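**Q** Dropping the sequence and predicted coords here.
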Amino acid sequence: MDLTLATPVEIDTALADAYGKIADLTGQQHRITAQIERIDEVEADSYYSKLPQYSPEARAKLVDEHKALQRRIWDILDAEVYPREAEYNNRRWTRYYLVDNTNGHVHKDQDCSTCFDDTRYAWLVEQSGLSAEELVELAGEKACTVCFPWAPVDTLKRKTKLEAPERKAARLERERKKAEAAAKKAAKAIANPDGTPLKVFTGHYPERQVVRNGRVVKVHPAHDAYDTLKTLHAARGWLTDFYYWTKDGAHPSFRPESLEDVAKAVAHKEGKDVETVLAEAKKRAARR
């Protein structure tokens, strides 16, 4: 890739990725260093000194792993970091940083007087190269008034359009999983072809009175009861049940009009004709 033709966003995005790799490798080195220190602290001829994980061979292996990690870090620096930082030094485009907490502001560098030595920043690589005016327009309420003292008051009242890369990635992942779950649910769902709930008759209930202590305390009027089938699996099961329970004649809990409604819904969902859906249901019922 010709870095002289790359945009600031492309270069800084690659740099952020490279620095992330280095951070991961450095973390592994720290863990190895801690293991080596534990081995060095073991007293000679003690119980622990005789365990294999505290042996000179184990220590030597850890040292080799640490060196191998360091070589990988140097490779990343040479191949991915130094050339891009050199290109940045040649062109010197703008870079912006968001303090990584709930109320953090966007700064033009990491030396703002409102921040501290231990302040954690999120590098806004997608905004690299933007003018200060463009950045403030996006930052809105999160624009630092020390870094951008000229920022219009009206702009500072607007909700920010910026998001820390890691938080954005986490949000997008949550949204992806949510959409995936919704798609799976939709694939299993059933409804009438027009989208209305698929209801089936479950029985007729006559008027019923509840008598307690010699008095009528509740009256249930005569009514037809219905159930809503929400999944393709439930609808297919209902069709099977219909033919199973009506094989010896009509059944009070199954009505022909419900059969027609369910068959149409399943046929629409599966892309089949109603006759095929009914034939398949009859075969399933016959196998019981």
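**A** Now that the structure is in, tell me what you want to look at. These numbers come from a predicted model, not from an experiment.
**Q** rest of the way, CA atoms for contacts and neighbours
**A** OK.
**Q** tell me which residues of the host helix or strand of W74 are tucked away?
**A** Here W74 is covered by helix 56-76, with elements defined by DSSP states H and E. Under the neighbour-count criterion of 16 or more other Cα atoms under 10 Å, helix 56-76 has 58-59, 62-63, 66, 69-70, 73, 76 buried.
**Q** Off-centre distance for the helix or strand that that helix is followed by?
**A** Following helix 56-76 in sequence order, the next helix or strand is helix 82-91 (DSSP H and E). How far helix 82-91 lies from its chain's middle: 35 Å, per Cα atoms, centre = their mean, to the nearest Å.
**Q** now swap in stretch 81-98 and tell me
**A** 31 Å.
**Q** Contacts for it, please.
**A** The set of residues external to stretch 81-98 that reach it, using Cα atoms under 8 Å, 6 or more residues apart in numbering, is 3-4, 8, 11-12, 15, 18-19, 104-110, 121-125, 127-131, 164.
**Q** Then stretch 184-200?
**A** Stretch 184-200 is contacted by residues 226-233, 235, 258, 261-262, 264-266, 268-269 when judged by Cα under 8 Å, 6+ apart.
**Q** Now, the residues you listed that are in helices?
**A** Those of the contacts of stretch 184-200 mapping onto helices are 232-233, 235, 258, 261-262, 264-266, 268-269, per DSSP state H.
**Q** now the strands for the stretch 1-150 of the chain?
**A** Assigned by DSSP state E, counting those that start in this stretch, the strands in the stretch 1-150 of the chain fall at 97-99, 106-107, 121-123.
**Q** so where's the longest helix in the protein?
**A** Under DSSP H, the chain gives helix 8-41 as its longest helix.
**Q** Quickly find the element holding the spatially most central residue of the chain.
**A** Geometric centre of the chain, nearest residue: R174, 2.1 Å, by Cα atoms, centre = their mean. Per DSSP H and E, R174 falls inside helix 165-188.
**Q** take the one below as the second:
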Amino acid sequence: MTGTKALQDQSPVEIDEQLYELYSKQAPFLNDIASASKALKRIDEVELEIAKGVTRNAWVVRDGNKERYETIVAEAKAGLAALRELETPFHDEFNARGGWTRAYVVSGGHVHKSMGCSTCFPTTRFSWVTDFSGHDEAEIVDAAGERACTVCYPSAPVDVLKKATRIFTEDERAAQADREKRAAEKVERDAKKAAKAIEHPTGEVVRDGYGYPTKTEVTAQTGAVDAYLNSLYRPTQIAGWGDGSTYAGTDEQIKNDEIVRVNTEALAFKRGTDVDTQLDIVREKAIAKFIKEFGTDEALAMKDELKALRAKNKARQA
């Protein structure tokens, strides 16, 4: 019974769902019988060989193998018998009502009204669609659409047979669910990638901290910070670096200034702010790094500027 409902009060769907569950439990027993029976057949063959003096496969029959496989078969058959005893009331109820419509679908094939269709074979694997048990045949055909077997449903309308099916096997539903899951995961990955992506509004090349082209927001900011930091490494003003060289106007300065300009413009475009705001964020991070890494008089002299930048940027976020 389903819950407290008597069998005679249950719908065809409820009855067939329980029957299907019992059928699904047969597989392990059937597999045991098949594999053990195959082993017993092999043992019989080897015993005949031994009787004829051929002993090269004698190991197959030693250590009580035959008795072990016979026990497996016997236990599996007993298990099947117990299941079939549980199935009997459901079959009796089906027969008492004069039967009802059922639907079976073949993987990659048609939807049939029974597993005895002449278009099928002994090896055909059916999937019982219990959701349609007891339903009107026209409803089943409509749901089957292009998969409706015209031998089982000879009166199926031509226009219905052109419709996409809504009946699938469990494996097909699982495969579809897997495809949908992978598609959803891809959408999520693409969304995360898009959220991290960055580009300059006019297509100029955004660069990372090593000067290489980049497509992500994080590395764009890092690139701008490192480029600005490089502009603070003025050799003639840092103790121990006095080699007489200058920084202003060099190719290095031009390159760093260009990275800062392009990247802050791209960051402003990405974040919906203005370039000055992004430049202040970059300057704050670059100066903080400069003070931490060098600790020179020049660096320490920028503490007040860093403090002011932090306050300014914090106020913008409020």
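**A** Cool, the structure landed. Fair warning: this is a prediction, and the values are worked out from it, not measured in the lab.
**Q** related to what we said a few turns ago, and the contacts of stretch 81-98 of structure 1, which of them are buried?
**A** 8, 11-12, 15, 18-19, 104-108, 110, 121-125, 127-130, 164.
**Q** name the helices or strands packed onto the helix holding W74 of structure 1?
**A** On a contact count with 3 or more Cα pairs under 8 Å, 6 or more residues apart in numbering; DSSP states H and E, helix 56-76 of structure 1 meets helix 8-41.
**Q** which parts of the helix it packs on are buried?
**A** Applying 16+ other Cα under 10 Å to helix 8-41 of structure 1 flags 8-9, 11-15, 18-19, 22, 25-26, 29, 32, 35-36, 39 as buried.
**Q** a markdown table for the ones in helices among the contacts of stretch 184-200 of structure 1, including neighbour count and distance to A250 of structure 1?
**A** Output for those, formatted as a markdown table (neighbours: other Cα atoms under 10 Å; distance: Cα to Cα, whole Å):
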| residue | neighbour count | distance to A250 of structure 1 |
| --- | --- | --- |
| L232 | 20 | 24 |
| H233 | 13 | 24 |
| A235 | 23 | 19 |
| S258 | 19 | 13 |
| D261 | 18 | 17 |
| V262 | 27 | 17 |
| K264 | 21 | 21 |
| A265 | 24 | 22 |
| V266 | 25 | 22 |
| H268 | 18 | 26 |
| K269 | 17 | 27 |
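**Q** A182 of structure 1: which of those is nearest?
**A** Of all those, A182 of structure 1 sits closest to L232, with 15.1 Å by Cα to Cα.
**Q** Would you check how far apart that closest one and Y205 of structure 1 are?
**A** In this view, L232 of structure 1 and Y205 of structure 1 are 27 Å apart by Cα to Cα, to the nearest Å.
**Q** before we move on, the earlier item: superpose on structure 2 and give me the mean offset of the longest helix of structure 1.
**A** Comparing helix 8-41 of structure 1 with its match in structure 2 after superposition yields a mean distance of 2.5 Å (mean Cα distance after the TM-score superposition for structure 1).
**Q** Show me what that helix is packed up against.
**A** helix 56-76, helix 82-91.
**Q** could I get those helices as JSON lines with distance to E141 of structure 1?
**A** Converted to JSON lines, these look like this (distance: least, Cα to Cα, whole Å):
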{"stretch": "helix 56-76", "distance to E141 of structure 1": "37"}
{"stretch": "helix 82-91", "distance to E141 of structure 1": "29"}
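**Q** From A79 of structure 1, how far out is the aligned residue in structure 1 for A74 of structure 2?
**A** Using TM-score structural alignment as the criterion, A74 of structure 2 maps onto K67 of structure 1. Going from K67 of structure 1 to A79 of structure 1 by Cα to Cα gives 18 Å.
**Q** again with T246 of structure 1
**A** Counting by Cα to Cα, the gap from T246 of structure 1 to A79 of structure 1 is 75 Å.
**Q** again with A182 of structure 1
**A** 42 Å.
**Q** Let me see the contact set for the closest residue to E141 of structure 1 other than its chain neighbours.
**A** The shortest distance from E141 of structure 1 to any non-neighbouring residue, by Cα to Cα, 6 or more residues apart in numbering, is to L156 (4.4 Å). Residues near L156 of structure 1 by Cα under 8 Å, 6+ apart: 140-143.
**Q** T160 of structure 1 falls within a strand, correct?
**A** No: assigned with DSSP: H, G, I helix; E, B strand; the rest coil, T160 of structure 1 falls outside any strand and is coil.
**Q** Am I right that it is in contact with K142?
**A** Yes: counting by Cα atoms under 8 Å, T160 of structure 1 touches K142, with 6.1 Å between them.
**Q** what about K159 of structure 1, how many neighbours?
**A** Close neighbours of K159 of structure 1, defined as other Cα atoms under 10 Å, add up to 12.
**Q** Out of the helices and strands packed on helix 8-41 of structure 1, which is closest to R215 of structure 1?
**A** Among these, helix 56-76 comes nearest to R215 of structure 1, with 85.3 Å by Cα to Cα.
**Q** Mean per-residue distance, that closest one versus structure 2.
**A** Helix 56-76 of structure 1 sits 3.0 Å off on average (mean Cα distance after the TM-score superposition for structure 1).
**Q** now the angle between helix 82-91 and that helix, please.
**A** 40 degrees (axes from the mean of the first three to the mean of the last three Cα atoms, to 10 degrees).
**Q** So which residues lie in contact with helix 56-76 of structure 1, not counting its own?
**A** Residues from elsewhere that reach helix 56-76 of structure 1, judged by Cα under 8 Å, 6+ apart: 18, 22, 25-26, 28-29, 32-33, 35-36, 39, 52-53.
**Q** Please repeat the previous calculation with a cut-off of 7 Å.
**A** 18, 22, 25, 29, 32, 36, 39, 52 (Cα atoms under 7 Å, 6 or more residues apart in numbering).
**Q** Residue in structure 2 paired with the second one?
**A** In this case it means I22 of structure 1. Looking across to structure 2 (by TM-score structural alignment), I22 of structure 1 lines up with Q26.
**Q** how near is that match to E172 of structure 2?
**A** From Q26 of structure 2 to E172 of structure 2 the distance is 22 Å (Cα to Cα).
**Q** quick one: the helix holding W74 of structure 1 to helix 8-41, angle?
**A** Going by the same axes, to 10 degrees, helix 56-76 of structure 1 is angled at 170 degrees with respect to helix 8-41.
**Q** From the chain's centroid, how far away is stretch 263-270 of structure 2?
**A** 35 Å.
**Q** one step back: redo the contacts of helix 56-76 of structure 1 as a markdown table? Include distance to Y97 of structure 1.
**A** Listed next are those as a markdown table, based on distance: Cα to Cα, whole Å:
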| residue | distance to Y97 of structure 1 |
| --- | --- |
| A18 | 17 |
| I22 | 20 |
| L25 | 24 |
| Q29 | 27 |
| I32 | 32 |
| I36 | 37 |
| I39 | 41 |
| P52 | 47 |
